[in-house]
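Trainee: requesting a structural model of the entry that follows:
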Amino acid sequence: MKKHAPATLRNREVIAQALAEELPQDGLVLEVASGSGEHAVFFADRFPMMTWQPSDPNGEAVASIRAYRTEFSGTNLRSPVVLDASMPDHWNAEAVDAIVCINMTHISPWAASVGLFKGAAQILSGKSLPLILYGPYFEHGVEPAPSNIAFDEGLRARNSEWGIRRLADMDALAHANGLTRTARREMPANNVFLVYRPG
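Mentor: From the prediction side, this is the model:
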């Protein structure tokens, strides 16, 4: 039932350190595309003042999150919900204090990224609250790592709608939805940590 994403163990600590600088002191975090659920459990434990709401559109992923949640001793990790990033009008999400999305944009159709920003704008509108993304991106003026080029080619071979996104395109999506990038941090393994906020 439980799934395991090897990258989670490698990146969770450095992501948590970056989250600590961007998350509010307390409140509700919506994690979009939680995958196996390993990040959700780790972050809920790391940030006990935050309530963590995991989600995923995939039934097997939701089952995995539930399985990990049964082993979590805290009270701030909610049961996962089914949520498709590409359909923000059907999120039925309550007011949240942050949205976190890790390693989704390159392993999903472009419509998922479009929906993510639209949904974030609807939920975070009028507040200086963060939409936080983590993953690989191609950036203007930055020589892409050979490993990212190979990764992108492999993704597109698996699904023509997948692929590493251009940071400029993400910024354009943000702008179209009233969001502005307020932070960018380089992360291990040629990933970046991005923060967008309304305004």
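
Trainee: please make it C-alpha for all contacts and neighbour counts, starting now.
Mentor: Fine.

Trainee: tell me where the protein has helices.
Mentor: Secondary structure of the chain by DSSP state H: the helices cover 6-22, 38-46, 59-70, 110-124, 146-158, 167-176.

Trainee: which one, of the ones you listed, ends up nearest to residue 139?
Mentor: Minimum separation from residue 139 across those (C-alpha to C-alpha) falls at helix 167-176, 5.4 Å.

Trainee: and the closest one, what other elements does it pack with?
Mentor: helix 110-124, strand 179-187 (3 or more C-alpha pairs under 8 Å, 6 or more residues apart in numbering; DSSP states H and E).

Trainee: please give me the structure for this one as well, since I'd like to look at both together:
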Amino acid sequence: MEDINPDNRLNFPATKRNRDFIGEVLSNYISPNSLFLEIASGSGEHGVFFQKKFPSIVWQTSDPELVHRKSINSWIKHEGLYSKMPEPLDLDVEMRPWPITKQLRSLIKGVVCINMIHISPWTCTKALFEESKYYLDQNNFLMLYGPFLQEKVQTSEGNLIFDQSLKLQNPLWGLRSIKNVNDIAFENGFKLDSVIDMPANNLSVIYRLK
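Mentor: Modelled structure (predicted):
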């Protein structure tokens, strides 16, 4: 068991700003008595919030960074959810196959990825779809949340500045085009279910297997 010192809890300000809105979208897709896999869970603040919001489900967090997994465990302990939430998986989308047991695989009803694809190389987005398809069926979903570029929709000045700042940090980062993401999704047997406008020029994008 990784360190669960409460002092390991990280605080990502964006989480408190967007968790209620993301939760409202999820409420239309989440089924009771199911398990949902979150990719790149970061601090773990989203995970414990959704676990408390949807008490009939199990929210399985994951992250490749040890400092994040320590934070997730500390948040789980802080919120008194250790009897409900499993420990985060050490999961890097590009390290395949993912560390998903047969038992866990049989329980997954959805994959959720919040604010990852613009702060990771494009190869991570490809890996996300390529691997997720093995854990889902037509009744399940893959949800992406974050800022995107859209055809025929003017990108906000704030998102353009954000995109530039990301590319200065790492030339492999940056806002992704919905069209390009859709192309990867379609190549892997997914169809676009819905694109939902969110506050602060973000989107929730839902895919299902064909």
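
Trainee: can you calculate the TM-score here?
Mentor: Overlay of the two chains. TM-score (TM-score structural alignment, normalised by the length of the first structure): 0.96; 198 aligned residues with a C-alpha RMSD of 1.1 Å.

Trainee: can you list the helices and strands packed on helix 167-176 of the first structure in JSON lines and add mean neighbour count?
Mentor: Compiled in JSON lines, those are given as follows (neighbours: other C-alpha atoms under 10 Å):
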{"stretch": "helix 110-124", "mean neighbour count": "20"}
{"stretch": "strand 179-187", "mean neighbour count": "16"}
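
Trainee: which of those sits closest to residue 135 of the first structure?
Mentor: Using C-alpha to C-alpha, these put strand 179-187 closest to residue 135 of the first structure, at 8.7 Å.

Trainee: give me the neighbour count for the equivalent of residue 175 of the first structure over in the second structure.
Mentor: Taking TM-score structural alignment, the alignment pairs residue 175 of the first structure with residue 186 from the second structure. The number of residues packed around residue 186 of the second structure, counting by other C-alpha atoms under 10 Å, is 17.

Trainee: and the helices of the first structure: which comes nearest residue 101 of the first structure?
Mentor: helix 110-124 (8.7 Å).

Trainee: which strands or helices does the closest one pack on?
Mentor: Contacts defined by 3+ C-alpha pairs under 8 Å, 6+ apart place helix 110-124 of the first structure against helix 167-176, strand 191-198.

Trainee: so what's the gap between that helix and the chain middle?
Mentor: 11 Å (C-alpha atoms, centre = their mean, to the nearest Å).

Trainee: tell me which residue lies nearest the centroid of the second structure.
Mentor: Centroid-nearest residue in the second structure, with C-alpha atoms, centre = their mean: residue 113, separated by 1.5 Å.

Trainee: what sits against the residue mapped onto it from the first structure?
Mentor: With TM-score structural alignment as the criterion, the equivalent of residue 113 of the second structure in the first structure is residue 101. Contact analysis of residue 101 of the first structure by C-alpha atoms under 8 Å, 6 or more residues apart in numbering lists 31-34, 131-134.

Trainee: and residue 16 of the first structure, by the same measure?
Mentor: Going by C-alpha under 8 Å, 6+ apart, residue 16 of the first structure touches 43, 46.

Trainee: which of the contacts of residue 101 of the first structure sits closest to residue 10 of the first structure?
Mentor: Taking C-alpha to C-alpha as the measure, residue 10 of the first structure lies nearest residue 134 of the contacts of residue 101 of the first structure, at 13.4 Å.
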